[in-house]
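[1] got a predicted structure here, sequence first:
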Amino acid sequence: MPRIAANQKGVTDLFDFEAARQRQQIAPLADRMRPRGLDDFVGQEAILGPGRLLRRAIAADRVGNLILHGPPGVGKTTLARIIAGTTRSHFASLNAVLAGVKELRAEVEAARERLGRHGLRSFLFIDEVHRFNAAQQDALLPWVENGTITLIGATTENPFFEVNKALVSRSRLFRLQPLEPGDLRRLLERALADVEHGYGGRPIQIEADASAHLLDVAGGDARSLLNALELAVETTDPGADGVIRIDLAIAEESIQQRAVLYDKQGDAHFDTISAFIKSLRGSDPDAALFWLARMVEAGENPRFIFRRMLIAAGEDVGLADPQAVVVVEACAAAFERVGLPEGLYPLAQAALYLASTEKSNSVLGFFDALKSVHATSRQEVPSHLRDANRDGKAFGDGVGYRYPHAYAEHWVAQQYLPGALQGEVFWKPGALGWEGGLGAGLQRRRAAQLAAAAEADLEQGILLTTGPEDPALQRWLRRQIGSEGQRLERLRQRFWQGVRWQRQDRCLVLNARSLLWSLDPLDATPEGGVVITVAAEAERGRLEAQLQVLDQLRRPRLLCVPSDQPEALIATLEPGERFEWIVGRSPFQELGPSGLAAWLDRIDELAAPQAQIRLLQSLPLIGPAGALTELVRQRQRSMPRELATLLQQAAAWESGELANGPGADALQQGLEARGWRVAAEQWREPLSVTLSAGLRQRWFSEGASYGRQLSAALGSNSTGRLEQLSADLEGAELAQALQHTLLVAMKKAPGIPGR
């Protein structure tokens, strides 16, 4: 009997294997082409690029509770499967559409047993997690909280709106974006070339305009693109030569219309009505028509839009035009009488009245906006127009919005349309009647808005991730800042003044001697990362000791890199790792012209697109010997002629060294010669230092750079004699001064002089 049971088990395993193989063969192309590892994953560079926190966490198998949020076809489920393939923990998955509390409890019980008996952690991936009701989500919470399971949720809805707040607060959220056209093209080419999973074994030719149509209409959705390709290939007969040829007509039949992503109860609903109301308030009829067209196309209830316009008529127009409420109410009554589609005319008329407040067939501009809804691939609400009432603090929604009532004439130039449509004109007021006098003023406002959008570069990108605060890190940062003293704290604040951080930024701190310049990026870039280079192992050990209390994933990476070997740093970094910020205080101070040139020649290999370099050059205007000379002169102190001569020679040598060092001018010229646009800010800082044993050691000890160079220039006895002189003057106040130069460099835009 045991042998029979074993044989039966073997037969069962064989059938299971064959069934799995058959399912793989008949699976849709989009499923067969899923990446198996991070290196095959396409897109989402802002959160998964080399050096980013999420990539490092997956590689280190230290992924905590995650919620992946984004539109369909951008890689949420694929990313979860990649985590499943790399973790050493048990990985289980549920689909919230099919599973209930019974299945959830079974998975939790199995995870609890694994943890208790074998000490094995368990990941639970829940696809479409927003489909779980409140009771089901509540059932998850205790087990997530006590660590029995680690949750990875995927949702197309805003987790702040659809997911239990307690689960959200215990998870790190990542917002995945629609794929870029270049990413989609890579997927298309991979599907056509892959012999095992794609169509690499079949002769297929796809015309350029056909592939362009597929990429455009897919709208950033990889699944939509691959489904369209599969439909085109499988429904097209080969030619006489056996080749399947896909032209534009076939591509158009395979994918005909771009989907307008819109959820009537979630983010798109609140974000779009927020953008619409803000466009009315901002007196921008073009943007108002666009957002109105998007809501109508997505099936929003026009009565809801009329209600919001009635509120806007009272709140944002008020007594400046008492007829606004009358007009909106009359348009609403007309809409009730004629219905759709003719009711679109009074709907657009009310919006135009509110946006312009003072009649022809110009309302046809609404249909121009409707065409743009169909034709434009990127329709994301600009971050500053999104609804900030629910998750603005976490994802930065609404940040940067300018409240028009706070400005003269209750109007301010800012962007209301999506970036891809900036400058589009949907409404052209006629020359007669009430709207006849609006043309000139409207043109001035449109021109001002275009100028403001170009100058302020408002398309900065939206915040892609958020997570729980780390109180331990905040306490550690406060202690570090407090230990540096007021003078260095002021210097740190000036160094980072005006910086606009992204949470996923990566920062490289060059040749650091303390953690001071790393504190701000450590706090501001939790999903990015900080890399610090030091010149000696002793410095590395000293800084590592200060970082021991931090969680390992939040610690900066400390790399020991000789100050004259930039290639050593590049070889140490992960392939493709680049930095949005390259910073340091006098990192090239001890290098000659050739050493500085070597670093600047490799700087582009370290810089990400749109990277910024911040370098603070702090040069003393007077060195130790010069300060001692001035102190002796003030005190009218007599000394042996030989010592006086030595002091004079040391001051002269020192003055030459200060003048010949790698100053800010050489650094600025070197960056500009390599295509960087550099701004420099200079200021002088007067200092008064007390002569002490510690100061003498910093100047004259055997390992001190100043002492070594002085001995080489004036002989080995010179250092000892000047150290003795400073010991005789111990306790005296030395007057010194530093010349600070802050260089801020950004890469010039190609082909645009001066930018």
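    Yep, that arrived.
[2] switch to C-alpha atoms for all contacts and neighbour counts from now on
    Noted.
[3] show me where the stretch 451-600 of the chain has helices.
    For the stretch 451-600 of the chain, the helices defined by DSSP state H, counting those that start in this stretch occupy 471-483, 485-495, 519-524, 537-546, 566-572, 593-606.
[4] select, out of the ones you listed, the one closest to Thr741.
    helix 485-495 (10.0 Å; C-alpha to C-alpha).
[5] in the closest one, what's buried?
    492, 495 (16 or more other C-alpha atoms under 10 Å).
[6] number of nearby residues for Phe270?
    18 (other C-alpha atoms under 10 Å).
[7] and it, helix, strand or coil?
    helix (DSSP: H, G, I helix; E, B strand; the rest coil).
[8] same thing with Phe174?
    Going by three-state DSSP: Phe174 is strand.
[9] how close does the closest residue to it other than its chain neighbours sit to Asp368?
    The shortest distance from Phe174 to any non-neighbouring residue, by C-alpha to C-alpha, 6 or more residues apart in numbering, is to Thr465 (4.2 Å). Thr465 is 35 Å from Asp368, where distance means C-alpha to C-alpha, to the nearest Å.
[10] and these two? which has more neighbours close in?
    Taking neighbours as other C-alpha under 10 Å, Thr465 and Asp368 compare with Thr465 leading, 23 against 16.
[11] contacts for the lengthiest helix in the chain, please.
    In the chain, assigned by DSSP state H, the helix with the most residues is helix 2-26. Residues outside helix 2-26 that contact it (C-alpha atoms under 8 Å, 6 or more residues apart in numbering): Arg32.
[12] next one: that helix to chain centre, how far?
    Put simply, helix 2-26 sits 47 Å off its chain's centre (C-alpha atoms, centre = their mean, to the nearest Å).
[13] same question, stretch 723-738
    Worked out by C-alpha atoms, centre = their mean, stretch 723-738 lies 49 Å from the chain centre.
[14] now stretch 34-52
    With C-alpha atoms, centre = their mean, you get 14 Å for stretch 34-52.
[15] for that stretch, measure first residue to last.
    22 Å.
[16] could I get the contacting residues of Glu145?
    Contacts of Glu145 (C-alpha under 8 Å, 6+ apart): Arg170.
[17] nearest to Asp728, of the helices of the stretch 451-600 of the chain?
    helix 485-495 (28.1 Å).
[18] tell me what the closest one is packed against?
    Here helix 485-495 touches no other helix or strand, going by 3 or more C-alpha pairs under 8 Å, 6 or more residues apart in numbering; DSSP states H and E.
[19] can you give me the angle it makes with helix 471-483?
    Helix 485-495 runs at 110 degrees relative to helix 471-483, counting by axes from the mean of the first three to the mean of the last three C-alpha atoms, to 10 degrees.
[20] and helix 485-495, how far out from the chain's middle?
    On C-alpha atoms, centre = their mean, the centre of helix 485-495 falls 26 Å from that of its chain.
[21] before we go on, here's another structure to hold up against the first:
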Amino acid sequence: MNRDATRGLFDEFEDEGRDPEPADDPNAPLAERMRPRTLAEYAGQSRVIGPGSLLGRALRAEGRIPSMILWGPPGTGKTTLARLVAAAAGLRFLPLSAVFSGVKEVRAAIDEAKRLSRRGTRVLLFIDEIHRFNKAQQDALLHAVEQGTVTLIGATTENPSFEVNAALLSRCRVAVLEPLSRDDIAAILDRALTHPERGLAGLAPRIDAEVVRKLAGWAEGDARVALTTLEQAVLATPPAADGSRVVTEQALAEALGQARYAYDRQGENHYNLASALIKSLRNSDADAALYWLARLIEGGADPLFIARRLCILASEDIGLADPQAMVQAAAAAQIVHQIGMPEGLYPLSQATIYLATAPKSGAVKKAYAAAAADASTTAREPVPLHLRNAVTSLMKDVGYGQGYRYVHDDPAAREEMTCLPESLRGRRYFERPETGG
């Protein structure tokens, strides 16, 4: 691909010899304006960037930066870290977004990297939301990464084990970014409140330190949520006579709204929350189960998805230890289907409490698993003749139904007539759970 074909994609990186700083536009969102400019400003993630980490050692020793996948929740600094690593290592920063880019843009970026390499400039290719690339788009990166044409850093909120193909994953190190601590986010908020150029100091906000700490906790590790909430609350607060803006806890709570629930119906966190609910129910912890139920509901989960999970647990983990458990779960599912939300949260809560406090038994699951194992190893075992229906005279002549005993007329048949194949005679699968166990 010639240079003209790529013109316009990377013109902002031309010949300056440095990477562009985050925009100083005063109208840019606060989260963008406060993006760290140096590694010293970068908050948290000591396991990824600290002195003992692979990346930290490479930067401090001026070694070669490995291609990496940065995996972590939103607002934990993936894009910022990639930009800072490029600057610290003297690499040209070429960003792409997997939302807006395809194979054409990837190839253009690689061609640009080759052009810059011939001039002695190494390139860090950053791909945001790399999990959105399909296999062909990811494969287009393989040769360039393997040959060292680019140092790739991909950012993803999804588990790379499932979303990044094995060939590309084998060429990259995976760095897990954790949600930022409350102290980290509180420090970020304090800096935003006091920074004269990039922050909110010009609006003269006044917020109690304890309220700032509360917002830091509400953000649950997401710096972007915290900064966006702070900015909206400050802007929505009218100035007093002296020009200051006294921002209340209520104003912050209103600005936060649904952003506090870091929930994605299709993302891994959806299944993590569901797993936490089921494991809490299985452990008979009603309080924890209600908490995870609330996290799912308030985050916008499909209530019928929750109801289906409750129905499964009612049989898998309770079963005949309390047959009413399935009735409760099925009734909750039916009611939610009929009335919807928000009223549906009450039958879901009732079923959750019932299932958590019900006696537990895995007897049904164990019984089926044992039967399935035998079914697999004896799949060609014929059905005993006495259990076959003699539908035609020929079938009767060859013995179908011969020896069958009708239990209602012959109660002894219950003990004397076997209904398993001969090779499995006497096999026991189901052990009835004792009451309360």
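    Nice, thanks for sending it over. On a predicted model such as this, the values are computed, not experimentally measured, just so you know.
[22] so what number do they get for TM-score?
    The TM-score (TM-score structural alignment, normalised by the length of structure 2) is 0.70; 347 aligned residues with a C-alpha RMSD of 3.3 Å.
[23] before we move on, back to that, wait, doesn't the residue nearest to Phe174 of structure 1 sit right on Pro159?
    No: the criterion here is C-alpha atoms under 8 Å, and Thr465 of structure 1 misses it with Pro159 at 11.7 Å.
[24] what do the two both touch?
    What both Thr465 of structure 1 and Pro159 touch, as defined by C-alpha under 8 Å, 6+ apart, is an empty set.
[25] Arg295 of structure 2 touches Ala276, doesn't it?
    No: using C-alpha under 8 Å, Arg295 of structure 2 makes no contact with Ala276, being 10.3 Å away.
[26] ok, back up a step: switch the helices of the stretch 451-600 of structure 1 over to CSV; also include distance to Leu29 of structure 1.
    Below are the helices of the stretch 451-600 of structure 1 laid out as CSV (distance: least, C-alpha to C-alpha, whole Å):
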stretch, distance to Leu29 of structure 1
helix 471-483, 45
helix 485-495, 52
helix 519-524, 40
helix 537-546, 49
helix 566-572, 38
helix 593-606, 37
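[27] Glu358 of structure 1: which of those helices is closest?
    helix 519-524 (46.6 Å).
[28] in structure 2, what stretch matches that closest one?
    Across structure 2, nothing matches helix 519-524 of structure 1 (TM-score structural alignment).
[29] likewise for stretch 103-110 of structure 1?
    The aligned range for stretch 103-110 of structure 1 is 105-112, by TM-score structural alignment.
[30] give me the contact list for that stretch.
    Contacts of stretch 105-112 of structure 2 (C-alpha under 8 Å, 6+ apart): 1, 3, 5-6, 9-10, 94, 96, 125, 137, 140-141, 144, 149-150.
[31] quick check: it compared with structure 1, mean distance?
    For stretch 105-112 of structure 2, the mean deviation from structure 1 after alignment is 1.1 Å (mean C-alpha distance after the TM-score superposition for structure 1).
[32] pull out the buried positions in that stretch.
    Buried residues in stretch 105-112 of structure 2 (16+ other C-alpha under 10 Å): 105-112.
[33] and for stretch 41-54 of structure 2?
    Under 16+ other C-alpha under 10 Å, the buried positions of stretch 41-54 of structure 2 are 42-45, 47-49, 54.
[34] any chance you could map the helices in the stretch 251-400 of structure 2?
    268-282, 286-298, 303-313, 324-339, 345-357, 363-377, 393-397.
[35] pick the most deeply packed of the ones you listed.
    helix 345-357 (a mean of 21; mean count of other C-alpha atoms under 10 Å).
[36] which other helices and strands contact that helix?
    In terms of contacts (3+ C-alpha pairs under 8 Å, 6+ apart), helix 345-357 of structure 2 is packed against helix 268-282, helix 286-298, helix 303-313, helix 324-339.
[37] what is the nearest of the buried residues of stretch 105-112 of structure 2 to Leu310 of structure 2?
    Val106 (44.7 Å).
[38] and of the helices and strands packed on helix 345-357 of structure 2, who's closest to Ala201 of structure 2?
    helix 286-298 (33.9 Å).
[39] contacting residues around that closest one?
    261, 263, 270, 273-274, 276-278, 280-281, 303, 345, 349, 352-353, 356-357.
[40] switch the cut-off to 7 Å
    Contacts to helix 286-298 of structure 2, defined as C-alpha atoms under 7 Å, 6 or more residues apart in numbering, come from residues 273, 276-277, 280-281, 303, 349, 352-353, 356-357.
[41] that helix against structure 1, how far on average?
    Mean deviation for helix 286-298 of structure 2: 2.1 Å (mean C-alpha distance after the TM-score superposition for structure 1).
[42] tell me, that helix lands on which residues of structure 1?
    Residue span in structure 1 matched to helix 286-298 of structure 2, by TM-score structural alignment: 285-297.
[43] so how far is the matching stretch off the chain centroid?
    Centre-to-centre, stretch 285-297 of structure 1 and its host chain are 28 Å apart (C-alpha atoms, centre = their mean).
[44] stretch 309-323 of structure 2 now?
    26 Å.
[45] do stretch 89-103 of structure 2 as well
    Counting by C-alpha atoms, centre = their mean, stretch 89-103 of structure 2 comes out at 23 Å from the chain centroid.
[46] list the buried residues of that stretch.
    89-98, 102-103.
[47] ends of stretch 32-50 of structure 1, how far apart?
    Termini of stretch 32-50 of structure 1 sit 26 Å apart (C-alpha to C-alpha).
[48] before we move on, what about stretch 144-157 of structure 1?
    21 Å.
[49] hang on, the earlier thing: got JSON lines for the buried residues of stretch 89-103 of structure 2, with secondary structure too?
    Formatted as JSON lines, the buried residues of stretch 89-103 of structure 2 follow (three-state DSSP):
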{"residue": "Ala89", "secondary structure": "helix"}
{"residue": "Gly90", "secondary structure": "coil"}
{"residue": "Leu91", "secondary structure": "coil"}
{"residue": "Arg92", "secondary structure": "strand"}
{"residue": "Phe93", "secondary structure": "strand"}
{"residue": "Leu94", "secondary structure": "strand"}
{"residue": "Pro95", "secondary structure": "strand"}
{"residue": "Leu96", "secondary structure": "strand"}
{"residue": "Ser97", "secondary structure": "strand"}
{"residue": "Ala98", "secondary structure": "coil"}
{"residue": "Gly102", "secondary structure": "coil"}
{"residue": "Val103", "secondary structure": "helix"}
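[50] same list (those) but as CSV, adding distance to Ala240 of structure 2.
    Shown next, in CSV, are the buried residues of stretch 89-103 of structure 2 (distance: C-alpha to C-alpha, whole Å):
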residue, distance to Ala240 of structure 2
Ala89, 47
Gly90, 47
Leu91, 48
Arg92, 47
Phe93, 44
Leu94, 45
Pro95, 43
Leu96, 44
Ser97, 43
Ala98, 45
Gly102, 51
Val103, 54
